[in-house]
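Peer 1: Okay, sequence plus prediction incoming.
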Amino acid sequence: MTITLIAGARPNFMKIAPIIEAIQNQQKSGIDIQYRLVHTGQHYDKKMSHDFFEQLGIPEPDANLEAGGGSQAEQTANIMIRFEKELLENPTNLVLVVGDVTSTMACSIVAKKLNIKVAHVEAGIRSGDRSMPEEINRLVTDSITDYFFTTSEMANVNLRNNDISEEQIFFVGNTMIDTLLKQMPRFKAPKLWDANNLKSKNYFVLTLHRPANVDNETSFKQLMEEILVNTQGLPILFPVHPRTAKMLEKTGISSPNLILAEPMSYLEFNYLVKYAKAVITDSGGITEETTVMGVPCLTLRDNTERPETCTIGTNELIGTNPENIRPALEKLFKGEWKKGGIPELWDGKTADRIVQHLIELFIEQQQEV
C-alpha cells in the first residue's frame, strides 16, 4: 500500500508528523505500507522549514511543488497542475490531505479526477462563515473525500447532515494534539524569555492575522488599544504575522509592555503558550493547544470551526468588537475563567488509529478485487 501525504503550510506538518511516525512503526512491524511526502510549497521559508522539520522529526519531503505565491486562484491552479504531474509520475493507492488550506482542496480535486481515493484528516469541521477561504476549502474537500477522519462528535454530525455514510466516517481524535503531547517535554524558552525577565503565568501571548482584525486600520487600532489598556501592564508577547506587521507600522502602535517578536519555532512558541496567563488570538489551531494545556484563551472571532474548544476546553469566543475585550479580561483577572477539560480521543494516539484504519480499508479493497 502506498500513501501520498500532502502538506502545504506550517500547521499541516504538525498534523502530518505523527502520521509519518505511525506509518514507520507499522513498517517496522512488517506491514507493507509506503508513503511519499509532498510539500506543495504553498507557504515556504527555507530556514524556518528546515528548523521545523528537524524539531518535529519530519523527513525532507520527497517532492516540493514550489507552488506558492499569487492570488487564491493562481495558487490553486499552480498546485493542481504540478500535483497532477506528481501523481502521474508517482502512482499511489491513496492521497491523504490534512486541515483546510488551499493545498488540501487543490490536491483532493486532482486525486479524484485521476480516480484516486482521498482521505481527509480533520474532516467535517465547520465555522459556517463562507467569507473565510478555509471554509470553502473544507466544503469542497469534504464533498469529494472518500474517508473522513474526524476530531470531534460535532464534526461527525456535520458530515452526517451532508449525507456522508457512517462507513466513511472515522472518529479518531486530533493529530495536532499527538504532536503537542509528544513534543511538550522538549519545549524550550526563547531568548526573549530571559531578556524580558518573564515569569510563569505573568504575561500574555497575542497572535493576530485574520483580515477582519488586521486589515482595517481603525478597528485594528481599537483592538490593540483595548488589549493594552486592559491587561494591567503585564508583558504581551506578540509574534507578528507579516500581514499584521504592516498594520502595526502604519498605525504606530507601541507600548512598554508590548514585546514584538519574529515568528518562532514550534518548541519555543508553545513554551510561551504553556506558561502564559492567557492567550489572545484569532487562530483556530492555537485554541486546541490551549485547551489541552489548560491555558485560558480569548478568541477574537465571531465564529469557530472548533466549538469543542469552547464547550469543553478553555477557549471563549470574544468576537471582533473591541468593546468585548475589557469584560473578558476582567473575568480573567478575577480568577473566574473556566477550567475546561480535554475533548474525547485527544490522547496522543490519533495517528495510530488513522493508519490502522487505512491498512484495514486497503485489505478490504484487496479482498473485494
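Peer 2: Okay, I see it. Owing to the predicted nature of the structure, the values given are computational and were not obtained by experimental measurement.

Peer 1: make it CA atoms for all contacts and neighbour counts henceforth
Peer 2: Noted.

Peer 1: which stretches of the stretch 101-250 of the chain form helices?
Peer 2: Applying DSSP state H, counting those that start in this stretch to the stretch 101-250 of the chain gives helices spanning 102-113, 133-144, 153-161, 175-183, 191-195, 211-214, 217-230, 242-251.

Peer 1: so which of the ones you listed is the most packed in?
Peer 2: helix 102-113 (a mean of 23; mean count of other Cα atoms under 10 Å).

Peer 1: tilt between that one and helix 133-144?
Peer 2: With axes from the mean of the first three to the mean of the last three Cα atoms, to 10 degrees applied, the angle from helix 102-113 to helix 133-144 works out at 20 degrees.

Peer 1: quick one on the thing from earlier: using a markdown table, lay out the helices of the stretch 101-250 of the chain together with distance to residue 71.
Peer 2: Compiled in a markdown table, the helices of the stretch 101-250 of the chain are given as follows (distance: least, Cα to Cα, whole Å):
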| stretch | distance to residue 71 |
| --- | --- |
| helix 102-113 | 11 |
| helix 133-144 | 12 |
| helix 153-161 | 29 |
| helix 175-183 | 28 |
| helix 191-195 | 35 |
| helix 211-214 | 15 |
| helix 217-230 | 22 |
| helix 242-251 | 15 |
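
Peer 1: For residue 267, which of the ones you listed is the nearest?
Peer 2: Among these, the nearest to residue 267 by Cα to Cα is helix 175-183 (7.3 Å).

Peer 1: ok, and here's another one to check against it:
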Amino acid sequence: FLNVGQGSPTEQIANIMVGLEAEMMKEKPDMVMVVGDVNSTMAAAITANKLHIPIAHLESGLRSGDRGMPEEINRIITDRITNCFFITEQSGWDHLIREGQEEEKMHFVGNTMIDTIVAFEEEIEKSNVLEQCSLEKDGFVLMTMHRPATVDHPKELEKLLSLMEMVTQKLNLVFPIHPRTVKNIEKFGLKGRLNDIAGLVMTEPMGYFSFQKLIKYARFILTDSGGIQEESTFRKVPCLTLRPNTERPSTITLGTNELVTFDLGVLKEKIDQILDGGFKQGEVPPKWDGRATERIVGILKDIL
C-alpha cells in the first residue's frame, strides 16, 4: 500500500509516517484506528496525533513489562496518545487504569483475532495441510520460533535443535521456519544436524487457514511468539511459551498457556505432563466469543 521497503526500524517508521500523512490529509478521516503493537501501529498513531485526528487503539493496554522489547515501546507510546481504547483482556483494562486513563474512553470488547477464527472456521477446516504434511490429528507438535534471542546466536540455536531432537522422540514436529533462521543454521554449521532429525516437518511460512488448522489439531505448541498464545487458548491446546514474560497474561491465568524457561530439563517435565494428561485444561477468556468486531462497530457508531 505505502511501498515501504527494507531498512532500519527508524527508516521504516519515518517512511510510514510520511506516506500515511499524505493519505490522512487526502482522506480526512474522523478517526484513525491502529491495531496491535508493531512499528506501523506507533507510526500511524503519531501521524494522526500530529494531524489532530482522534486515535482508536485496538489491543490497547497490553504490557509485558519488558522495555527491551520494541513492541512494548510501541504499545506504551501509542496508548499515551490514544483517545479511544479497545481492550481485549482484563490486564489491558487494569494497566490503563494504573496509567491514569479515563474509564469513559475505555471499552472492553474482546479479541478480534478470535473473531477471525470463528468467521473462517469452515475455510480452516477445509485446509488439507494435515494430508500435505502426513500428519494425524493430535499426533504432532507445532513450533514457532523467530525471536532474535533464540535464532540469531549459535548456542541458542543448538539448544533449539536439542529441543527438536527431544520432542521428535515421541511425536512429529512441524516447524514453519523463517528464512532468517534457515540462513543462520547454515551460517553456524548446523544444517547437517537439522537434516538428521527424524520426525521433523519443516515448511515455509504458511497461509492463515493452514496455520490455524495446525494450531487446532496440534497435541501441544512450542513458541516464542505472541498471537499464537491467544489462538491456542481459544482452541484449548496446551502452549509452552519460551519467554520470561507475556503481554497476554489471561492466556496463563485462564487459558492453556504457560511461560517456561528455555531449559531442556524443565521443558521435558512440562511436555511429559501434557502427554500424561496432567496439564491444565484452561478456559476461554471473557468476550473471546467471535463478536468483538460487532461491539467495536457499535461503539464507533455512538462516538462518531
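Peer 2: Now that the structure is in, tell me what you want to look at. Please read these numbers as outputs of a predicted model, since none were measured by experiment.

Peer 1: TM-score for these two?
Peer 2: Scored against TM-score structural alignment, normalised by the length of structure 2, the superposed chains reach a TM-score of 0.94; 299 aligned residues with a Cα RMSD of 1.4 Å.

Peer 1: still on that earlier bit, can you tell which of the helices of the stretch 101-250 of structure 1 is closest to residue 313 of structure 1?
Peer 2: Nearest of the helices of the stretch 101-250 of structure 1 to residue 313 of structure 1, taken as Cα to Cα: helix 175-183 at 13.3 Å.

Peer 1: With structure 2 overlaid, how far apart is the closest one on average?
Peer 2: For helix 175-183 of structure 1, the mean deviation from structure 2 after alignment is 0.7 Å (mean Cα distance after the TM-score superposition for structure 1).

Peer 1: Distance from the chain centre to that helix, please.
Peer 2: How far helix 175-183 of structure 1 lies from its chain's middle: 12 Å, per Cα atoms, centre = their mean, to the nearest Å.

Peer 1: okay, that helix sits on what stretch of structure 2?
Peer 2: Mapping helix 175-183 of structure 1 onto structure 2 (TM-score structural alignment) gives residues 112-120.

Peer 1: of the helices of the stretch 101-250 of structure 1, which approaches residue 339 of structure 1 most closely?
Peer 2: Nearest to residue 339 of structure 1, of all these, is helix 175-183, at 18.5 Å by Cα to Cα.

Peer 1: For burial, what's the neighbour tally of residue 225 of structure 2?
Peer 2: Other residues near residue 225 of structure 2 number 16, with proximity taken as other Cα atoms under 10 Å.

Peer 1: Trace it over to structure 1, please.
Peer 2: Checking TM-score structural alignment: residue 225 of structure 2 goes with residue 283.

Peer 1: And the helices of the stretch 101-250 of structure 1: which comes nearest residue 205 of structure 1?
Peer 2: Of all those, it is helix 217-230 that lies closest to residue 205 of structure 1, at 11.2 Å by Cα to Cα.

Peer 1: Show me what that closest one is packed against.
Peer 2: In terms of contacts (3 or more Cα pairs under 8 Å, 6 or more residues apart in numbering; DSSP states H and E), helix 217-230 of structure 1 is packed against helix 211-214, helix 242-251, helix 325-333.

Peer 1: Can you tell me the closest non-neighbouring residue to residue 113 of structure 2?
Peer 2: The shortest distance from residue 113 of structure 2 to any non-neighbouring residue, by Cα to Cα, 6 or more residues apart in numbering, is to residue 231 (7.7 Å).

Peer 1: correct me, but the one you found touches residue 112?
Peer 2: No - Residue 231 of structure 2 is beyond contact range of residue 112, at 10.9 Å (criterion: Cα atoms under 8 Å).

Peer 1: Just confirm residue 200 of structure 1 contacts residue 273, I think it does.
Peer 2: No - in this structure residue 200 of structure 1 lies outside contact range of residue 273 using Cα under 8 Å: 10.1 Å.

Peer 1: Of the two, which one has the most company?
Peer 2: Taking other Cα under 10 Å, residue 200 of structure 1 and residue 273 do not tie; residue 273 has more neighbours (24 against 10).

Peer 1: OK, contacts around the more buried one?
Peer 2: Counting by Cα atoms under 8 Å, 6 or more residues apart in numbering, residue 273 of structure 1 makes contact with 205, 279, 290, 295.

Peer 1: can you tell which of the helices of the stretch 101-250 of structure 1 is closest to residue 258 of structure 1?
Peer 2: helix 217-230 (7.8 Å).

Peer 1: For structure 1, which segments count as strands?
Peer 2: Per DSSP state E, structure 1 carries strands over the ranges 2-7, 34-39, 63-64, 94-98, 117-121, 147-150, 169-171, 204-207, 236-239, 258-261, 278-281, 297-299, 315-317.

Peer 1: Out of the ones you listed, indicate the one that is most buried.
Peer 2: Sorting the strands of structure 1 by mean neighbours (by mean count of other Cα under 10 Å), the first place falls to strand 297-299, with a mean of 28.

Peer 1: what sits up against it?
Peer 2: Identification of contacts with strand 297-299 of structure 1 by Cα under 8 Å, 6+ apart yields 278-283, 287, 290-291, 314-319, 328.

Peer 1: cool, and stretch 50-69 of structure 2?
Peer 2: Stretch 50-69 of structure 2 has contacts (Cα under 8 Å, 6+ apart) with 21, 29-36, 45, 48-49, 72-73, 75, 78-79, 81-88, 91-96, 111, 245-248.

Peer 1: Kindly report the same for stretch 130-148 of structure 2.
Peer 2: Contacts to stretch 130-148 of structure 2, defined as Cα under 8 Å, 6+ apart, come from residues 151, 167, 171-178, 181, 201, 214-215, 217-225.

Peer 1: Which among the helices of the stretch 101-250 of structure 1 is found nearest to residue 359 of structure 1?
Peer 2: Of all the helices of the stretch 101-250 of structure 1, helix 175-183 comes closest under Cα to Cα, at 17.6 Å.
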